[in-house]
Every structure is written in structure tokens, then in C-alpha cells.
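Trainee: Quick one: sequence and predicted model below, then my questions.
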Amino acid sequence: MKKVLGLSIVLTVAPVAQAADIDVGKATVATVCAACHGPTGVSVSDTIPNLAAQRTGYLEAQLKALKEGTRKNPIMNAIAAQLSPEDMANVAAYFAAQPGPQAGAKSSFLPNVAKTRVTFPEGYKDTFTKYHTINFPATKQVRYYYANKAAVQAAKEGKPLPDGSMLFAEVYAAKLDADRKPLMGGDGFFVAEKLLFYTAMARGAGWGNEMPDMLRNGDWNYAIFTTDKQHRPGVNQAECLACHKPLDNASYTFTLKQLVEAK
């Protein structure tokens, strides 16, 4: 308390924020962020931004917005939700301390997340159950979902999907009308016109061991296949892992309810 001209004035001192710990931030990056943004902020993909040499305040603000959901990104919303304010400060400080990447630089971390153990399920139409269809208006696509016997049986028994489970989808471009809008079939789904690619998720014993804990989906691996049944090059599995991460209570699947109802 201080007296000025006979008046008592209470001086309030704002608490001093704890300094960020770059070393702790480095450890968090190695186990969480590196899967997509690389261990030094040089991203693993042309579709993911580099974070090296970004300003600390900017990085913290973006992580906070992603955690609160005011900035929308399904993958990063799921990751940021798991970070404390201290985590965000440390990660931001670490990335800000890294030198900016040279033009065209690629992270050496890419092989770790591009690798998948999922193989194309030859003959799936004869052995899998077709259990769901979804329209995707934003991309003018329709997807048909299939599941193997192990997945269907476990879902119907109310058990977590076990090793050996596989969920598979055919992705088609919808047929368009004269106004470039998808044509709707009598079943309420877009009329499929052209096969674009396949997606798959499968799990096997120990398949998740190499994944960071904050990304790991049990032992699930993911894959995208071209129309000639080959792995699509350049796919970053970490993006799938982050998107499915919040679904741990549903065997990391978006369509478990439909799988239970499969005929």
C-alpha cells in the first residue's frame, strides 16, 4: 500500500508467468507433434505447415484456439485438446527456437508415419459385409463401407474390435446433374459414377508400438489404395491417427453403431 496526497492506493503486481522450457517442449514435440510437423518443425507433407522459426506468441495463440475449438481443424482439435497451457508454451518456444527450413526441405520423420502394415483385401466383396453408405456433399462423393467377419462379430457381441479386424471403404465420385449437383438415387444416396480410391483401417498385434502415445489408436493402422489396389504414395498415416484418436471408446471407429446393426 502506498500513500499519495493522503490517499491510500493499493498496488497490484501481476503474477510473473513461468518461463517456457524449450527442452521439455522438445520432448513433447518428439512424442506428439513430430508425426506431422517433423521433429524440428519441418513438416512431413506439402499439405502440413512448417512450424520452425514461427513466432512463439502466434504458435501459442493457435494452439489455444485449436484446444478451445474456435479454430476448426479436426486433426489438430483432437491433439491440442490433450495439451496443457504449459505444454503449449513449451512447444511454441521450442519451434520458435528452430531455424527456418530451406526451400523444399522434408522431414526425416516421414518414413515412420508413411509406413503401414495394411494390405489390400483381395476378394473382399465375397468375404466382407457391406454395412454402411455415406454421402459426402462437400466433395460430391459417396462411400460404401465393408467389414470383415472378425470386426462384425466383435461389434455385435459388444466387444472391442480385436486384432485381425478390418474396415474398408470404396470411394466414388457422385454422378452430377446439369447444375453440377450430385444425383440422388431412390435409396437416398448419391448415384456412384467413378471409383476414385479405397480407404482401409486394420489392426494387428503390436502394430501401434511405433506410434506416439498421443496419436496411437491401439494397434490400428490406416491406408489409402489407388484404383489399381496399390498404396497411394505420400500418405501420412498420422493424419488418420489424430482424427480417430478421440474415438477410443468406440474402437477408434466412426461407424461402430452401423457395424453393430450390420445384417
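Mentor: Cool, the structure landed. Worth saying up front: this structure is predicted, and the values here are computed from it rather than measured.
Trainee: C-alpha from now on. contacts and neighbour counts both.
Mentor: Will do.
Trainee: Could you check which helix or strand contains residue 90?
Mentor: Here residue 90, judged by DSSP states H and E, is contained in helix 85-96.
Trainee: who does that helix touch, helix- and strand-wise?
Mentor: helix 22-28, helix 56-68 (3 or more C-alpha pairs under 8 Å, 6 or more residues apart in numbering; DSSP states H and E).
Trainee: how about CSV for these, with mean neighbour count added?
Mentor: Compiled in CSV, the helices and strands packed on helix 85-96 are given as follows (neighbours: other C-alpha atoms under 10 Å):
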stretch, mean neighbour count
helix 22-28, 18
helix 56-68, 18
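Trainee: Now distance to residue 90 too, for these, in JSON lines please.
Mentor: Output for those, formatted as JSON lines (distance: least, C-alpha to C-alpha, whole Å):
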{"stretch": "helix 22-28", "distance to residue 90": "4"}
{"stretch": "helix 56-68", "distance to residue 90": "9"}
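Trainee: this is the comparison structure:
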Amino acid sequence: MKCHVVNIEDLRWLLGHTGGFRGGYVTDVQVSKRRLLDEASGREVPAGTTVTVVIRYRIHQMSRVAKLTMTGVTDFSMFEQEGADCSTLGVIQAELNEGKLRFWFDPQGELYVVCEEAQLEEVAAPDLEPLSLEQVAQWTFQSGMPDWPTVAWMLAELDVAGVPCVWRATTSSPGRHPAIQWEGDLIPASMQGTANIAGVHCLLYGPLDGPGFGMVLRVRGIQDRRTGQVLSLLADLIARRFSGQCLVGNTIIPGEDWQNWKSFEQQRRTDG
């Protein structure tokens, strides 16, 4: 989901939609300064500052990762005194004053941004069993498209790709989030019958924040080569077939950039 914030109505929507990011925490802050060549002087001159803040928070039984990109920044402060931590949020404060957006991300004002406009990008999913990054490989996708992936489509595509799988549906529980449409595990056919095989857990949910759907692919514990292959291949198939945004860790990636981002990360790990 993407939304531009340029006027007071947009700002009210942002604070209402996010609940002011109550109880969330900042995972990343990035400052980018553009410079352009001034042909008259032959020198590079400042051409704008952008500040990006990534926030993880929960609202309405949904876990959300939001990237707030603030452009045309005219004032920015990030100051943590000894022992202080401005990453933990209460409720952010924001206002529109003299055509400028002002954001206070913590009560002490240690993370503060004044900008001309902002853009919210967000990926949300129902709360799942909390696991550390060492315990789980997870890929989330959110799309505004009205048609959703089906189990039959996934099985057919994996079969064509030469990685046939079988489907093991998860029984619905009374406390399951109402947005969840279906969930279950994809087990590589070559591993069928093997003891203690979790496979790739797939969960489809929607509609959420308007039309469309979201999907979570998850492998718990140490990845077997074959389950890792299924997760990677299925993520590629979904990102190619549907327009939307991918989420890996705290990074939101446009679906059309997924392949390039994955190749870059694989190369970075190889070089490292």
C-alpha cells in the first residue's frame, strides 16, 4: 500500500490509519542528500534532502512494517542522549504548519523532521507466532489486485517449474484472524512421508486496507535445501504474476524489483 501525504486531510488519514504508530519502534533511519551540477558555476549544489524512517508496529491484530519517506526536508534532528532511546515510540505527533509537515517521533523530540511532503509505504499481515529471525525464513507480499492466488494455481505453477509439491491444509482455529482466507503447508513431493517435515507454510489473507490480498510464506527452523527452493521459487512466481510489494525483514521491495533485489542480496552474501 502506498499513500502520499501533502495536506491536512492526508495527515489526518495517516494518523488515523496507523494509530500514530502507538507502541511501535523505529528499525531504520536513512538520510539522503541530492546534489546537482550548477552549469553556471560548474559546482555541485544541494538539491534536496530526504529522510526515510522504517517503523514496525501492531494495530487491529495486524503486524505492520511502514516506510515513511519524507522529501523536501528543511529541518531534521536525531539526537540520543546517553542512556536514551528514541527508537521506541509512544504516539507520534504531526502537524501541517505554513505548508510544512512536522513530525515528532518521540516525546522528547529527539527524532524530528520538517518536510514538504511524505509518502507512506506499508505491508501488513495477521499476527503470527513470534519467532526470531534465526528461527524462521519469511517472505510477505501485499497486492491491491482483485484476483488472488489459489492453492491449485500454486501447485500447477510449481509442477510446471519442476518442483512438484503436495498441499496439507491447516485446520481453522476459533481464534484465527478473520482476514485469513486459507493456510496450509506445501511439502515437496520428494519429501512426502518424511518425518518432521514442516514444508513451506502459506497463508493468504484479505481484503485488507481496501481491495486486494496479502500472502505470507514461512519456513520454520533450519531450511532444508528443497523447502528453501520451494519458498524462493514461489516468491518469484507470485511477484511476477501479481503487482504489489514484498517484505523481507524490515525491507519493503516493489514487486517489479524483487528479482534484482534478490540477486543483489545473493551476490552480497557471496562476496561477504
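Mentor: All right, it came through fine. This structure is a prediction, so every number in the text was calculated from the model and none was measured.
Trainee: TM between them?
Mentor: Overlay of the two chains. TM-score (TM-score structural alignment, normalised by the length of the first structure): 0.27; 98 aligned residues with a C-alpha RMSD of 4.9 Å.
Trainee: follow-up on the earlier one: relative to residue 87 of the first structure, which of the helices and strands packed on helix 85-96 of the first structure is closest?
Mentor: Checking these against residue 87 of the first structure by C-alpha to C-alpha gives helix 22-28 as the closest, at 6.8 Å.
Trainee: and residue 215 of the second structure, what does it touch?
Mentor: Contact partners of residue 215 of the second structure, counting by C-alpha atoms under 8 Å, 6 or more residues apart in numbering, are 125, 140, 141, 142, 202, 203, 204, 205.
Trainee: which parts of the helix or strand just after the helix holding residue 90 of the first structure are buried?
Mentor: Using DSSP H and E, the helix or strand that follows helix 85-96 of the first structure towards the C-terminus is helix 110-114. Residues 110, 113, 114 are the ones in helix 110-114 of the first structure that count as buried (16 or more other C-alpha atoms under 10 Å).
Trainee: ok, back up a step: of all the contacts of residue 215 of the second structure, which two lie farthest apart?
Mentor: Among the contacts of residue 215 of the second structure, the pair separated by the greatest distance (C-alpha to C-alpha) is 142 and 202, at 13.5 Å.
Trainee: more crowded one of the two?
Mentor: residue 142 (28 against 22; other C-alpha atoms under 10 Å).
Trainee: Excluding chain neighbours, what is closest to the more buried one?
Mentor: Using C-alpha to C-alpha, 6 or more residues apart in numbering and skipping the chain neighbours, the partner closest in space to residue 142 of the second structure is residue 214 (4.2 Å).
Trainee: what's the distance between that neighbour and residue 165 of the second structure?
Mentor: If you measure residue 214 of the second structure against residue 165 of the second structure using C-alpha to C-alpha, to the nearest Å, the figure is 21 Å.
Trainee: and if you look at residue 155 of the second structure?
Mentor: 6 Å.
Trainee: what about these two, which has more around it?
Mentor: Counted by other C-alpha under 10 Å, residue 155 of the second structure and residue 165 do not tie: residue 165 has more neighbours, with 23 against 18.
Trainee: Regarding the second structure, what is its longest strand?
Mentor: Using DSSP state E to define each element, the second structure has its longest strand at strand 43-59.
Trainee: Give the next helix or strand downstream of that one.
Mentor: strand 62-71.
Trainee: quick one: contacts for the residue nearest to residue 181 of the second structure when sequence neighbours are not counted?
Mentor: Nearest in space to residue 181 of the second structure, with sequence neighbours left out and distances taken as C-alpha to C-alpha, 6+ apart, is residue 205 at 5.2 Å. By C-alpha under 8 Å, 6+ apart, the contact set of residue 205 of the second structure is 125, 126, 179, 180, 181, 182, 213, 214, 215.
Trainee: from those residues, which ones fall inside strands?
Mentor: Secondary structure from DSSP E places 125, 126, 180, 181, 182, 213, 214, 215 of the contacts of residue 205 of the second structure in strands.
Trainee: would you list the buried residues of helix 110-114 of the first structure in JSON lines and tack on distance to residue 58 of the first structure?
Mentor: Converted to JSON lines, the buried residues of helix 110-114 of the first structure look like this (distance: C-alpha to C-alpha, whole Å):
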{"residue": "110", "distance to residue 58 of the first structure": "25"}
{"residue": "113", "distance to residue 58 of the first structure": "27"}
{"residue": "114", "distance to residue 58 of the first structure": "29"}
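Trainee: right, and out of the residues you listed, which lies closest to residue 93 of the first structure?
Mentor: Nearest to residue 93 of the first structure among the buried residues of helix 110-114 of the first structure, with distances taken as C-alpha to C-alpha, is residue 110, at 23.0 Å.
Trainee: what angle do the longest strand of the second structure and strand 62-71 make?
Mentor: Counting by axes from the mean of the first three to the mean of the last three C-alpha atoms, to 10 degrees, strand 43-59 of the second structure lies at 160 degrees to strand 62-71.
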